[in-house]
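> from the sequence below, what's the structure:
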Amino acid sequence: ARAELQRSEARYRLLAEHVADVIVTLDGEGRFLYVSPSAQALLGYAPDELAGRPLCDITPSAEAPRPGTVVELTVRCRDGTARWAEVNTAALPPGAGDGAVLVCVFRDISARKRLESDLKHLATTDGLTGAYNRRSFVEVCGQELRRTHRRARPTSLLLMDIDRFKRLNDRFGHAAGDEVLRQIVETGRRVLRSEDVVGRIGGDEFAVLLPATTLEQAGRVAEQLRTTYERLAVPARGGTATFTVSTGVAEWKPHLRTVEELLQRADCALYAAKNAGRNCVRTEEACGGRPQQDPPP
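From the prediction side, this is the model:
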């Protein structure tokens, strides 16, 4: 029986020492007892560097994973970086030797997590500008507006449209037009706060949700953006492209039911800005209803 146990242990160690996954055993206090050599590749630690140390030295939790579970978590590497690992944990039978009570298998899933993140980014953002696409903008705004309702704080929305964007494209080319669209987001973010939500919701139409911002404050932000864009000069074929924006501003009200309703109120104000001559800001207070005719091209 002893010989069979020794052969079984030898097979286990042979397996543990030749797989990419990191196999560890833990004692009752969550300290490493055995660490397979593959820890060097995944974590940068030699096995003897981890022996006797608690699992929480490399994981965000102070507790060991529960037996019979598979969890995904980040692990801290020796050089201070973090990697994603899938951890499969099982209980060891009593008397397994050296006081081990758990065996954990760490599998590196960092590449999969990067792919998931990339796919999520592609699904939620506009590929040209990096802003949220319309669907994701509406979803994120819906979450923020629910928080607004609970906290009874003001929240406003800007709806911006590039003035005569087709003419700019026709004169300077689509490459210049694309750069103008990128600058709306890139330059705008230098003016906006980190908590403000930016979305490209149409061809040359952008929306910005401003949490904890009244209509009056949002109007000042819109005016700051307007003057910032007016001063920009975008290198283009055959010259330098300049552009202006018209902006409508609306504030969330408790009786509104959806983000789309808030967008409609801002759209009404945007039309008022267009009809006032473009390159200006109008709030919903000055809208007086959507005009019967679109502004001249």
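> could you use CA atoms for every contact and neighbour count after this?
Noted.
> what's the host helix or strand of residue 282 packed up against?
Per DSSP states H and E, residue 282 falls inside strand 281-283. When contacts are defined as 3 or more Cα pairs under 8 Å, 6 or more residues apart in numbering; DSSP states H and E, strand 281-283 sits against helix 215-231, strand 245-251, helix 259-275.
> residue 47 is nearest to which of those?
helix 259-275 (54.2 Å; Cα to Cα).
> are we agreed that residue 83 is in a strand?
Yes. Residue 83: assigned to a strand according to DSSP: H, G, I helix; E, B strand; the rest coil.
> number of nearby residues for residue 134?
By other Cα atoms under 10 Å, 19 other residues sit near residue 134.
> tell me the contacts of it?
199-202 (Cα atoms under 8 Å, 6 or more residues apart in numbering).
> how about 7 Å then?
Neighbour list for residue 134: 199-201 [criterion: Cα atoms under 7 Å, 6 or more residues apart in numbering].
> from residue 36, how far off is it?
Taking Cα to Cα, to the nearest Å as the criterion, residue 134 is separated from residue 36 by 48 Å.
> repeat for residue 253
Residue 253 is 60 Å from residue 36, by Cα to Cα.
> ok, now residue 166?
With Cα to Cα as the criterion, residue 166 and residue 36 are 63 Å apart.
> this one as well, want them side by side:
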Amino acid sequence: MPTTPKLSAKQQASTIAELQAKVATLSAQVNEQRAEHVRLQAILESAIHAIIVVNDQGLVVEWPGPAELLCGWTKEEIIGQSIFKIIPHRYRHMHQTYLPDVINGRRGHVFGKQIEAAILYHEDFEVPVELAVVLTRVDERCEFTIFIHNITERKEYEAQLHHISITDGMTEVFNRRGFMTLADKQLKLACRGNDDVFLLYADFDNMKWINDTHGHSAGDEALMETARILKKTFRQADLIGRVGGDEFTVLITDRKGDNSQEAVVKRLHEALEQANQGNRPFQIQLSLGTVHYDHDRPCSIADLMIQADQLMYEHKKQKKLEGVANYE
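Next up is the predicted model:
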């Protein structure tokens, strides 16, 4: 049998030195990898955004502190668990079918983009977020790094801006833009259900007299009181708008068919009569026009308002002839 030649002492020393150098190199690489891991963990733990890492089975493998704060699950509760725990129930089926397609490369349009979505906070309530997903492939395996940013404050601010844009600042009912937009949607819904629809148009008879006699602050108070009366008279589901300086309109939808034009007007007259029994130096006097939407002759909200406006002016003329109100 062949024998392995013996190494000289010098060769042995050289071989040992080479092995020691390799061990030192490997040790340095391991230490560097450990240091890199520590640095990465420090970044993950101190990041403003939550950074979550998920494997190709949809299981959570990294869950730093910001993720705990945002999602409500501790690291001990979530590591090794499905990422679907933080996905709202109504989206889970879609994501369960979507994940395999992503892994197989059939879907990739979400990567590198910021997406507005919602996550579930500890199975309790939804949190609006903005997220971005990065796909990493290592040794035939996929990992997803998900960057999540809580946008609750931004959404609340946007909602406030939207409210301001469609609301009359003085009376806190819808302004003309808000009323027209929402009434158009409400009318379409009512048409689908064949609900009764009424539109009431109201205009002050005595606003100029109030302003000239008692000042514009009294006129403002009259407008605000009228809005309060309308809110008290009609349901929360009915749309109330201030569509002109001293003009208001109400869209009433009735699925049960309990209302009629006469009932709507009577209810408002009773509310006005009660409100005018106070000690104000002026009374609130309105001319009214109401129309019933004819499902057999469809029209727009704008057309319905024109019809109601014409009826309101007829009512105003009649009241002038009868001398039953203070006019400018």
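> give me the more crowded residue out of residue 253 and residue 36 of structure 1.
More crowded of residue 253 of structure 1 and residue 36, by other Cα under 10 Å: residue 36, with 22 against 14.
> pretty sure the more buried one sits against residue 17.
Yes. Look at residue 36 of structure 1 against residue 17 with Cα atoms under 7 Å: they come within range, at 5.7 Å.
> quick one, helices of structure 1?
For structure 1, helices defined by DSSP state H occupy the ranges 2-16, 39-43, 47-50, 110-124, 134-151, 165-172, 174-191, 215-231, 259-275.
> in structure 2, what range does the fourth one match?
It refers to helix 110-124 of structure 1. Aligning helix 110-124 of structure 1 against structure 2 (TM-score structural alignment) gives residues 152-166.
> and what of the last one?
Residues 301-317 of structure 2 are where helix 259-275 of structure 1 lands when matched by TM-score structural alignment.
> who's in contact with that stretch?
By Cα under 7 Å, 6+ apart, stretch 301-317 of structure 2 touches 183-184, 199-202, 287-291.
> and it, how far from structure 1 on average?
After superposition onto structure 1, the average distance of stretch 301-317 of structure 2 to its aligned residues comes to 1.3 Å, using mean Cα distance after the TM-score superposition for structure 1.
> list the buried residues in that stretch.
301, 304-305, 307-309, 311-313, 316 (16 or more other Cα atoms under 10 Å).
> again with stretch 254-264 of structure 2
Of the residues in stretch 254-264 of structure 2, those buried (16+ other Cα under 10 Å) are 254, 260, 264.
> could you redo those as a markdown table and give each row distance to residue 134 of structure 2?
A markdown table is the format used below for the buried residues of stretch 254-264 of structure 2 (distance: Cα to Cα, whole Å):
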| residue | distance to residue 134 of structure 2 |
| --- | --- |
| 254 | 51 |
| 260 | 60 |
| 264 | 59 |
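> just give me the closest of these to residue 276 of structure 2.
The shortest approach to residue 276 of structure 2 among the buried residues of stretch 254-264 of structure 2 belongs to residue 264, at 18.6 Å (Cα to Cα).
> contacts for stretch 68-81 of structure 2, please.
Stretch 68-81 of structure 2 is contacted from outside by 59-63, 86, 120-122, using Cα under 7 Å, 6+ apart.
> just the buried residues of it, please?
Within stretch 68-81 of structure 2, judged by 16+ other Cα under 10 Å, the buried ones are 68, 70-73, 75, 78-80.
> end to end, how far does that stretch reach?
Using Cα to Cα, first and last residues of stretch 68-81 of structure 2 are 14 Å apart.
> go on, stretch 231-241 of structure 1?
11 Å.
> check stretch 118-127 of structure 2 too.
End-to-end distance for stretch 118-127 of structure 2, by Cα to Cα: 5 Å.
> quick one: buried residues of that stretch?
Here stretch 118-127 of structure 2 shows 118-121, 126-127 as buried, counting by 16+ other Cα under 10 Å.
> please apply the same query to stretch 222-234 of structure 1.
For stretch 222-234 of structure 1, by 16+ other Cα under 10 Å, it's 222-223, 225-226, 229, 232, 234.
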